[in-house]
Structures are given as structure tokens and as C-alpha cells.
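Enquirer: below is the sequence, then the predicted model.
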Amino acid sequence: MRDRIIPLIKEERGNMLVFSLTIFTFMLLIMFTAVFNFSTVFVGKDKAMNSAQQASMGAIKNVYDAMEQAIIAYDAWAAVNFMPPISPDVAEREHSLRAANPEWAKSEVRYTAIDQVFSEQLAGRPMLMSFVLERLARAKAEIPAVVARILSANQATLENVTIFNGDDRIEVEASVRYKVNKLGLDFFPAYTDTIVQTGESRKIGFLRAL
């Protein structure tokens, strides 16, 4: 009798061990799936935020590229009308800003120089004001397409773009799609959602002078 019972007990213990290991492995898989999807949400948020920020930077570049065109147009007009050009003033201010702020990016120095000179001189130069308003209108019309193109390259979607918000910035809302990865666990609910994040450009300093 004893010889029969002992093998049965050993077999039962073996079965319990296998069962316990199976449950443990299953629980680990569930935890891994949950953590994996949780981390995916954070990755999605980061992607949406970075995409929105890049798009707002692209939009602001479009605005200041238009202002560079306005400077060129005004200088050409000034040359034939015996008026002083604006570009030397911008270049001088740019030089001063670069010397005072060596850590600034080249684009930030240039943009700030334009902001300051325009803010000081637009009121006294009607033709410069005219060129600025004309180029700015074109840039504003192009911004949605510029933003959408940048977001598309980052596999994000444009939700909304606010051109010149209350703080004189370009505000971009971008979204990415999030989907639960079941990793083979069919009992996990099928779930998709949209993660929306907002990015803002630098402040456009000359707008208040218009």
C-alpha cells in the first residue's frame, strides 16, 4: 500500500508544481503586457509633444522667412526712393545680441533682432509696415500646410493650429493613435485612443507693433 501511495504523492506534487509554474508564468505575462502598454502611452505622449513642438518651430520659421522677404523688398524700395534701408539696422542689432548672448542659437539671435528693430521702426516706416503685413498674410495662409507636412513626417495628425494666440505664439495641437497590444492574450480588451499634446513656438515680438 505504501509503495502505491508514495508515487501518487510525488506525482501530485509534480502536478502542483507544474500548475503553480504555469499560473506564475501566466501572471508574469499579464503584468508584462500591462506594463508594455502603459509604457506605450508615455511613448505616444512624448511623440505627440515632440511632433507638436517641431511643427510650431517649422511654422515660426515660415513667419520669419517671410519677414526676411519683407526686409529685402523694403531695401529695394528704399534704394530707388532715396530712403535708408532697414537691413543694416537689423544686422547691427543682430551683432549686438550675439555678443551679449553667445549661448543663443543663430536663429534666435536673428529673430530677436527682427523683433526689436521692427517694434521700434515699423510705426515710422509706412512702406516697411506695408511689406511686413503683405508677407505676414502670405505666411499665415501657408502655416496650416507647413504644420501638417511636419506632423505627417512624424506620423502624427494635426488636430488644431492657432496662429498667434493671446501670447503672440503659434500653438499646435498634434495627436497620435494608441492601440492596446494584446501580445497574444485575447481576453485583453481591444482598445484604441487618441493622445493629443500641444506645442508652442517662441513669442513673435513684432506683432504688437502692427
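Expert: Received, thanks.
Enquirer: every contact and neighbour count from this point should use C-alpha atoms.
Expert: Will do.
Enquirer: with adjacent residues omitted, what lies nearest to residue 117?
Expert: Counting by Cα to Cα, 6 or more residues apart in numbering, residue 117 lies nearest to residue 90, which is 6.1 Å off, once chain neighbours are set aside.
Enquirer: okay, now the one you found: neighbour count?
Expert: By the criterion of other Cα atoms under 10 Å, residue 90 has 21 neighbours.
Enquirer: any idea how far residue 36 lies from residue 117?
Expert: Computed as Cα to Cα, to the nearest Å, the residue 36 to residue 117 distance reads 52 Å.
Enquirer: compare these two (neighbour count), which wins?
Expert: residue 117 (20 against 15).
Enquirer: centre of the chain to the helix or strand containing that one, how far?
Expert: Using DSSP states H and E, residue 117 sits in helix 106-121. In this view, helix 106-121 has its centroid 23 Å away from the chain centroid, taken as Cα atoms, centre = their mean, to the nearest Å.
Enquirer: what angle sits between the helix or strand just after it and helix 106-121?
Expert: With elements assigned by DSSP H and E, the helix or strand that comes after helix 106-121 is helix 126-153. With axes from the mean of the first three to the mean of the last three Cα atoms, to 10 degrees as the basis, helix 126-153 and helix 106-121 are set at 150 degrees to each other.
Enquirer: return the set of buried residues in the helix holding residue 117.
Expert: Across helix 106-121, burial judged by 16 or more other Cα atoms under 10 Å covers 109, 110, 111, 112, 113, 114, 115, 116, 117, 118, 119.
Enquirer: could you identify the most distant pair in those residues?
Expert: Maximum pairwise distance among these (Cα to Cα): 15.3 Å, between 109 and 119.
Enquirer: what about the helices in the protein?
Expert: Assigned by DSSP state H, the chain shows helices spanning 2-80, 87-100, 106-121, 126-153.
Enquirer: in the last one, what's buried?
Expert: Spelled out, that is helix 126-153. Neighbour counts over helix 126-153 (16+ other Cα under 10 Å) mark 127-129, 131-133, 135-136, 139-140, 143-144, 146-151 as buried.
Enquirer: try this one next to it:
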Amino acid sequence: MSGYVLHDYYRSSASYRVRIALNLKGLEYRLHDVSLIEGAQRSEEHLARSAQGFVPVLELDGGRMLTQSLAIIDWLDAAHREPQLTPADPLARADTMARALLIACDIHPLNNLRVLKRLKHQFDATDAQRDDWYRHWVAEGFSALERMAGDGRYLGGDAPDLSDVCLVPQMFNARRFEMDLSPYPRLVAIDAALQALPAVSAAHPDAAR
């Protein structure tokens, strides 16, 4: 295998998730930048990879393109089984998916770049109003996730799982928007434990630029 190509943007939460998953599985890949700020995701070249014009896109050997971060990670779990990021046990799997989807489906879509831009362009939201919007929805999600976290080192227990992979980028963005994280001590501790893993720290946006 010559290695995968990850078409991503360094600060994209969804791309960040896939970088973490690839690193945890020890897979080789190279990055191809698709600048969301410059609008490269709407280029014909990128739309040929992703009908939605989103990142990330994982390009496999032979040119097959995979889209949507959780679908990509699900494929990685099936194609490269160790370490598994979604448990085999049905109940544990349901718990993992509930935490992951809370982040990926309830928090993130309300706060991604295209929604924040829409607030400004359609509703004339100021930067302060935009940031308040962002923090409000993260706080709602984090309040629930704090209660859903167990006593283990990670959200997934003794080893990171899919929900941990989703947590790290959301914590990064919460800090970028200057959120007060003191109400979420378990999430802060779990994030610190995750950041201590070389596979996670190597996926950080500063390392992916």
C-alpha cells in the first residue's frame, strides 16, 4: 500500500477527527490542503471528490474517495481493525455512538464555518453575537457530555474510542472561542490525557498546517 491521501483543512474539526483515527491506527497518509478560507472546497476539482464540497475526503489507493468523517472512521475500523474505535459489544457500541453523535451531530453542525458565515451574511450578526452563538451550543452539548463521561481515563474507558476522537477537535475549538471550560472538569481531564498520546498530538492543527 502506498498510503492514503487525506484531503483536509488543518482547522476543520471533521478533518482533525480523521487525522487522529489514522494516527491511532498507525496508518501512512499524506495531507492535501483544501483551504476553506479561500473557498477551495467549492472548486470543480474538489466537488469531483465530494459532492457536498466538504472536507475531509480520504482518497484510497486506486482513487476511491470516502467522505464524511464518521463514515471514513467506520471504514477504517472495518479495514484496519486494531485498535477498534467502536466497541464490538452492542451496548458499549451504543454508548460510544451516543457520545460521538452528540458532538458530531448536535454541537458541530451548528458551529461550523458555513453556519457562522450565514449568521453574519443573512442576519448581520456581529462577531460578538457569532461567538456567543458558538459558545451557547457547545455549552449545551458539553453539559450533557460531562454527565455521560465515565470514570475511566478516556470517554471510552481505558482506551480511546470514537467519542474521544470527536472530543479532541471540539475542545480545541472551544478554547479557540475562549469558552470557560471550568464547568467540565471530566472533559478537560480526558482531553489532557488524550493530548498526551503521540497519535493525538501529531494530529493537532498546528502540526497539520
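Expert: It's in. Bear in mind that the values here come from a model prediction, so they are computed numbers and not experimental data.
Enquirer: what's the TM-score here?
Expert: After superposition, the two chains reach a TM-score of 0.24 (TM-score structural alignment, normalised by the length of the second structure), with 83 aligned residues with a Cα RMSD of 5.4 Å.
Enquirer: ok, longest helix in the second structure?
Expert: Counting residues, the longest helix found in the second structure (DSSP H) is helix 127-148.
Enquirer: which strands and helices lie in contact with that one?
Expert: Packed against helix 127-148 of the second structure, as judged by 3 or more Cα pairs under 8 Å, 6 or more residues apart in numbering; DSSP states H and E, are the following elements: helix 108-111, helix 113-123, helix 185-195.
Enquirer: report the buried residues of the first one.
Expert: Residues 108, 110, 111 are the ones in helix 108-111 of the second structure that count as buried (16+ other Cα under 10 Å).
Enquirer: and the last one, how far is that from residue 123 of the second structure?
Expert: As judged by Cα to Cα, residue 111 of the second structure and residue 123 of the second structure stand 15 Å apart.
Enquirer: what's the answer for the second one, then?
Expert: Here residue 110 of the second structure is placed at a distance of 15 Å from residue 123 of the second structure (Cα to Cα).
Enquirer: same deal with the first one?
Expert: Here the distance between residue 108 of the second structure and residue 123 of the second structure works out to 20 Å (Cα to Cα).
Enquirer: repeat that for residue 101 of the second structure.
Expert: 28 Å.
Enquirer: for residue 170 of the second structure, same thing?
Expert: Taken as Cα to Cα, the span from residue 170 of the second structure to residue 123 of the second structure is 25 Å.
Enquirer: and the helices of the first structure: which comes nearest residue 177 of the first structure?
Expert: helix 2-80 (7.7 Å).
Enquirer: that closest one vs helix 126-153, what angle?
Expert: For helix 2-80 of the first structure against helix 126-153, the angle by the same axes, to 10 degrees is 160 degrees.
Enquirer: tell me what helix 2-80 of the first structure is packed against?
Expert: Packed against helix 2-80 of the first structure by the contact rule (3+ Cα pairs under 8 Å, 6+ apart) you find helix 87-100, helix 126-153, strand 170-179, strand 192-200.
Enquirer: returning to what we had before: out of the buried residues of helix 106-121 of the first structure, which is nearest to residue 77 of the first structure?
Expert: Among the buried residues of helix 106-121 of the first structure, residue 118 lies closest to residue 77 of the first structure (Cα to Cα), at 16.7 Å.
Enquirer: do you know how far that closest one is from residue 67 of the first structure?
Expert: Going from residue 118 of the first structure to residue 67 of the first structure by Cα to Cα gives 10 Å.
Enquirer: do residue 96 of the first structure as well
Expert: Residue 96 of the first structure sits 20 Å away from residue 67 of the first structure, going by Cα to Cα.
Enquirer: who's the closest spatial neighbour of residue 94 of the first structure, skipping the chain neighbours?
Expert: Excluding its sequence neighbours, the residue lying closest to residue 94 of the first structure (Cα to Cα, 6+ apart) is residue 113, at 5.0 Å.
Enquirer: from what I can see that neighbour touches residue 87, true?
Expert: No: with contact defined as Cα atoms under 8 Å, residue 113 of the first structure does not count as touching residue 87 (10.4 Å).
Enquirer: what about residue 19 of the first structure, how many neighbours?
Expert: A count of neighbours around residue 19 of the first structure, defined by other Cα under 10 Å, yields 12.
Enquirer: once you drop chain neighbours, what's closest to residue 53 of the first structure?
Expert: Excluding the flanking residues, the one nearest residue 53 of the first structure by Cα to Cα, 6+ apart is residue 199, at 4.4 Å.
Enquirer: can you tell me how far the one you found is from residue 78 of the first structure?
Expert: 38 Å.
Enquirer: the more surrounded of these two?
Expert: residue 199 (21 against 16).
Enquirer: you'd agree the more buried one is up against residue 56?
Expert: Yes: if you go by Cα under 8 Å, residue 199 of the first structure and residue 56 touch, sitting 6.4 Å apart.
Enquirer: list residues touching both of those two?
Expert: 171, 172 (Cα atoms under 8 Å, 6 or more residues apart in numbering).
Enquirer: before we move on, the earlier item: tell me the helices and strands packed up against the helix holding residue 117 of the first structure.
Expert: Contact here means 3+ Cα pairs under 8 Å, 6+ apart; on that basis helix 106-121 of the first structure packs against helix 87-100.
Enquirer: the inter-axis angle of the helix it packs on versus helix 106-121?
Expert: 130 degrees.
Enquirer: that'll do, ta.
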